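>>> predicted coordinates and the sequence they were generated for:
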Amino acid sequence: MTTTKKSDKKIDLRNFKYYFNRELSWLEFNRRVLAEATDHRTPLLERLKFMSIVSSNLDEFFMVRVAGLKQQVEAGVTKLSADGRSAEEQLQAIAELLRPMIEEQHQHFEKVLKKELTKYGINLIDYVDLNQEQKAYLNSFFEEHIFPVLTPLAVDLSHPFPYISNLSLNLAIVLKDPSTDRELFARLKVPKSLPRFVALPKELRQRYRGKVGVWSGVPLEQIITHNLKYLFPGMNILESSVFRVTRNTDLALEEDEADDLLLAIEQELQKRRIGGSSVRLEIQAFIPENIRATIMRELILQEDDVYDIDGLIGLGDLMSFMSLPLPELKDKPWSSALPPRINWLEDENASLFDLIRKQDLLVHHPYHSFSGTVLRFITQAAQDPDVLAIKMTLYRTSGDSPIIKALISAAENGKQVVALVELKARFDEENNIIWARKLENSGVHVVYGLPGLKTHTKITLVVRQEEDKINRYMHIGTGNYNPKTAKIYTDLGLLTCDRDLGADLTDLFNFLTGYSQQKSYRKLLVAPVSLRDRMIDMIRREIEHCHNGKSGRIVAKMNALVDTQIIETLYEASQAGVKIDLIVRGICCLRPQLKGISDNINVVSVIGRFLEHSRIYYFQNDGSEEMYIGSADWMTRNLSRRVEAVTPIESLEIFKDLQEILGIMLSDNRQAWELRSDGTYIQRKPADGEEAHSTHELLMEMAAQLAELD
């Protein structure tokens, strides 16, 4: 589509040069996470945590995104990305961008973080640096605890190259038979059933400031490497190298042909445990060339798929160090507060329904307690004799979810309970299957969503008999009903009994569970029905205000901005003079600050202690301001291939609260990164004499102060 400037020169706003590549933008997000791991202002163990997150993020990136691009290449797909790259070109660009990033990550861990850890009595020791007493202990530990678990696999004419399971750590071993002088090859899997880092007993720990250190230990694979003689008696061990394979693990499911979706996904999960085609090989940098070539050939990988690692492979396992009892090396503990209005309730068992009936309530996790708000709402509904029905969507929830227990309790109490469980929630499919079966067995009506659409919306509807009428209470949120992630993800939720929203949620659940073809809603914006069109209409409305000599203003916060139709409309808005601030945590395909295209668009990303997950959309509308929150990002998948719900905010008090949140994030000079027109991000820093303003720190302080005031 084209737009016209004052000069009447037409600009093709879908030109490749106006878009960033989605995959490369995601890698830039991971670079910002890595920056937290290398920032001296981040507490030391939290830096290890971020190191772990970087690696875990990359594992998923390869298992899904890189795997998808490889499949496109194999299938001969010729469609180009928004920035004009073929799948093959994207794979090449990923490798070029990623190699120096991975080198930086590992170099920082090996040369900086490990040394920093020793200053606090934490010693991750290389086996070769152990003293004789420590080696003796670990040799004994190997014989008793490790050796019985190991299974070496020979590779020769009668023993084909073994299947290497996804993300497993392995040893490639070269041996020589002294009786024949023949070289042999074997593969040994490092067992996941044992801890990755084996701790030494207290009496053998390294000393720390004249006393016993907090923790000393050795990587499991190094202990195995130095005890290979027990596995291959009579053989000479010539070489041993560690390697790790990442495989395609995305579900390949033809829903229309799956009579039983639950069974079909269970079968696909069995395949995933093993993994599909290999997409990445991580290998120690010093591995002999012939062994490297053998592994690559057997895994059908090219040189671009191989990442040489100087140091530990699989830094995701560093997360285990967060369990060390060293609070001074972690973020200060945070205990979520109750929102002021709920805090007013003197009795913790007082009915939330009475409060919600008087006014809408906003909850903001993890600043506000999930258990004291959302879980309390659902639990009270399950126990309340006046509640007739509970309906909710479950995209991701924890393994020991109190939400599930509450729904089961509600069904046992004779209430009509409907749970829409999204079986296709990536990497949570198995967990969701387990709870779906448990819910069904307890009498809950379990629905698995719509063919071709993921149900991503976060909604709960409670139907309650009150005197001579029925009232509907609801929670419409931006995040999953998961008490665990609610402590580390920032999310918003609206608790309301608005009549129109109640009618809309009833219609939406009928659409999800029955044959309803609902095409319009009173207030709710629903994908894939109306959300995209309404968002574009509201952007165009700001354009019209500017064309009429008034001002236009948009502030939008989301996880990712990818959809080209939305981006094109934002470009048109910028050209019309609309001032646009975007707070985009991760992927952003829009190029800000391009002269004549996006001069009026600023993009920031906030990375820190909590994972920014809430979605907020603000439109100035010539003074008749509108604000929305909900489950959808401005991504094509959210707008076209998922069921999403976004609700307007009509309470003036809540509206102001959300404006304050957006204002805090836009003025952040500690956690905020500004996106430049060339795709790079620059972290904001306080000016000389200026205080640091951290979004997460400030919102925690505000929540604590309001709780004290009440």
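It's in.

>>> all contacts plus neighbour counts: C-alpha atoms, from now on.
Noted.

>>> check contacts around the nearest residue to residue 274 once chain neighbours are set aside.
Take residue 274 and drop its neighbours on the chain: the residue closest to it by Cα to Cα, 6 or more residues apart in numbering is residue 165, 5.3 Å away. Applying Cα atoms under 8 Å, 6 or more residues apart in numbering, we find residue 165 in contact with 245, 247, 273, 274, 275.

>>> neighbour-wise, which of the residues you listed leads?
residue 247 (26 neighbours; other Cα atoms under 10 Å).

>>> separation between that one and residue 308?
Applying Cα to Cα, to the nearest Å, the value for residue 247 to residue 308 is 17 Å.

>>> what about the longest strand in this protein?
Under DSSP state E, the strand in the chain containing the largest number of residues is strand 236-247.

>>> just list what that strand packs against, helices and strands only.
strand 169-177, strand 278-284 (3 or more Cα pairs under 8 Å, 6 or more residues apart in numbering; DSSP states H and E).

>>> hmm, 10 Å instead?
Contact here means 3 or more Cα pairs under 10 Å, 6 or more residues apart in numbering; DSSP states H and E; on that basis strand 236-247 packs against helix 44-60, strand 169-177, strand 182-189, helix 220-225, strand 278-284, helix 289-299, strand 306-309.

>>> sorry, back to before: just give me the closest of the contacts of residue 165 to residue 473.
residue 273 (41.0 Å; Cα to Cα).

>>> included below, for side-by-side comparison, is a second structure:
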Amino acid sequence: MESDSPLGDATIAADLLDDDEAEPVLVDDGTLPHDRFLDRELSWLSFNQRVLELAEDDHLPLLERANFLAIFASNLDEFFMVRVAGLKRRIATGLAVPTNVGRAPLDVLADISAKAHELQDRHARAFRDRVKPALDEAGIHIESWSDLDEKDRQRSDEIFSAQIFPVLMPLAVDPAHPFPYISGLSLNLSIRVRNPKTGKEEFARLKVPQNLPRFVQLPDDARGLLRYIPLEDLIANHLGELFPGMEIVAHHEFRVTRNEDVEVEEDETENLIQALEKELLRRRFGPPIRLEISDDMDDVTLGLLMSELQITEQEVYRLPSPLDLGGLFEITKLDRPSLKYPRNVPTTSVNLLPVEPTERPDIFASIDRGDILLHHPYESFATSVQAFLEQAAADPNVLAIKQTLYRTSGDSPIVEALIDAAEAGKAVLALVEIKARFDEQANIGWARKLEKAGVHVVYGLVGLKTHSKLALVVRQDKNGTLKHYSHIGTGNYNPKTSRIYEDLGLLTADDVVGKDLTRLFNELSGYAIEKKFKRLLVAPLHLRKGLLKRIEVETENALAGKPSGVRIKVNSMVDEAIIDALYRASKAGVHVDIVVRGICSLRPGVEDLSDNIRVRSILGRYLEHSRIFWFANDGDPQVYIGSADMMHRNLDRRVEALVRIVRPEHLDELKGLLDEAMSEQTSSWWLGEDGVWVRHDRDADGAPLPDMQTEVMRRIASRRRGALR
């Protein structure tokens, strides 16, 4: 049984890491202090520290803690591959390095390195001193070679000879064999051997196979324990078989992280797919930016690696074995329900259930009865969004389907539904974003499969990523009238991540939304110029302006003594213009609440600047991914949900869409979610003016505070037919 934790064998940080290289958009009138922003890179590391704190929490289920250790490792890998790589590339090439904190890029890089070293050391200690001993107590032993008795070693010899030895490829380094290419994120053994006849020492590198289990299960020893040994440890203790006749002088683990940022100059190519595929090939050979080594590595070996890889001392991370704790994802897949979060089965939205229990579900009939607000993963993606598109593909009255695809899964029923619709003769448009970071190759494959099925595939606008989550179905009713059925969401059309990402979505037959989406899709597939929309805010031309206008209204209302307030839930809060507008609102007396999962450059609680701003963070079982924008508007709340974070890339270099929520019961539901996230009785992290996040998970008596995700899960599971219609 797979874990319900975020995100199994994937990262929870991909949507925080795209390179954001635009210059700060400032509208400063000179009244705001120059040190009003927190550094975004250090803020990201603080986010990953919060992930690590979950791994350190003894109150969480054990395998979930191991999962958070693996997530931390995977997150940090991507941080180096994208953000640190981007900083170093711009420094090396002499490009300007935008920074909203007014500090020299090399100083920022030094601070990043210091914090990353501190966190990686803490991460290693959390495994060694807390999680590993707890695993031992639970009967899950990760052994080292020195722990094995003679009988175990004999069995391990058999495993090595039969299953591992045949796929190993030791590479010598000498005048006839140049230093080999070390692939990014691969785990390696550095080996020094001596010829007993000549006394000459040689160096060799051995790559630990990535297609074998990272933790090799040892045979049952009649105690009923699950016992594993790291693959690299098993290999290291059989090096004599790889170098017969030679003396093994020393061996050590090491791992290289490379620059895997992708750059495509779209205006210099006529074929975006071909350009991207070439860049993906170059990604494999990016320059090294981090060298992780086992803490017992000698200076001779380290000196050779640093020289050959052109790595500086600052880029070397000495850690206790085992390196790459992302391998713990394998352990977390064990079928031990008692060591995991209680299994949660998403419910079908009560508003998608038929009026009569004996009737078959009809998505279109349900939407005709009124807007439906979906909340995943508490409410099922499969019986809502997926069913919506599958029914559209099969319905003979549906004439056209238009959809954006940003990140898809390997077995996507959404893509299959689009293919079925095209093969049934419907007009189908799929806007596939092939530049979605680390999903580029998969999306290229889907795009080609869709094209072969007759789907009209487009790749969006030059210079922009299409990040909005939109689906539009055009259907003819019994009177021959064409109706628009729309879905606008905060998360990807990905059934796999929908089970572990917290997201919102709106299903609506509102004609205003349908016409807005029709125009937007025409812009994305044709040559139309973006205009203003009626119920949408769309980036890059109008979203920031629209939000700034709403914040300004709240500021004016506060100054006039009218009810005011701003509440925002996002993954990242970085955009300087938005932050400065919130500072001015705070100075005017507007109460501002921010719920942010990841990066936050806003500095709350500063006297005469942000006294009225509070910032909270919720991390846990599910990945908080929804975006909500709530404005009091003098008693007539203006509320939006959508795909955009408050970052340069989202507001300036992406097609993003927010939709206004209008039904009173939906407004109440979103207000309740924000109330709960900001409550002092909810377990969360609080951001201080110094940039330090402090966890608040106990009340004054030391009792644990309620977990918001668990409470939402219980509340939605208890709903009955007709609720929140």
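Received it, and whenever you're ready, just let me know what you need. From a predicted model like this one, the values you see are computed outputs, not experimental measurements.

>>> ranges for the strands of the stretch 501-650 of structure 2?
501-508, 536-539, 566-570, 592-596, 613-617, 623-624, 627-631, 638-642 (DSSP state E, counting those that start in this stretch).

>>> which residue in structure 2 lines up with the residue nearest to residue 274 of structure 1?
Here residue 165 of structure 1 is matched to residue 183 in structure 2, going by TM-score structural alignment.

>>> what distance do you get for that match to residue 585 of structure 2?
50 Å.

>>> same question, residue 489 of structure 2
28 Å.

>>> do the same with residue 383 of structure 2
Residue 383 of structure 2 sits 42 Å away from residue 585 of structure 2, going by Cα to Cα.

>>> one more: residue 570 of structure 2?
Look at residue 570 of structure 2 and residue 585 of structure 2: by Cα to Cα, they are 19 Å apart.

>>> quick one on the thing from earlier: between residue 383 and residue 585 of structure 2, which one's more packed in?
residue 585 (29 against 18).

>>> the residue of structure 2 most remote from its centre sits in which helix or strand?
Going by Cα atoms, centre = their mean, the residue of structure 2 most distant from its centre is residue 197, 54.5 Å out. If you go by DSSP states H and E, residue 197 of structure 2 is not part of any helix or strand.

>>> give the aligned equivalent of it in structure 1.
Match for residue 197 of structure 2 (TM-score structural alignment): residue 179.

>>> residues contacting that match?
234, 235 (Cα atoms under 10 Å, 6 or more residues apart in numbering).

>>> next: residue 682 of structure 1.
Counting by Cα under 10 Å, 6+ apart, residue 682 of structure 1 has contacts 32, 604, 605, 672, 673, 674, 675, 676.

>>> what is the end-to-end distance of stretch 297-316 of structure 2?
11 Å.

>>> in structure 1, what stretch matches that stretch?
So stretch 297-316 of structure 2 sits over residues 287-306 in structure 1, by TM-score structural alignment.

>>> again, but for stretch 525-541 of structure 2
Against structure 1, stretch 525-541 of structure 2 falls on residues 513-529 (TM-score structural alignment).

>>> re earlier: quick check, the residue nearest to residue 274 of structure 1 in a strand?
No. If the criterion is DSSP: H, G, I helix; E, B strand; the rest coil, then residue 165 of structure 1 is coil and not within a strand.

>>> map residue 210 of structure 2 onto structure 1.
Applying TM-score structural alignment, one finds that residue 210 of structure 2 aligns to residue 192 in structure 1.

>>> this completes my enquiry, with thanks.
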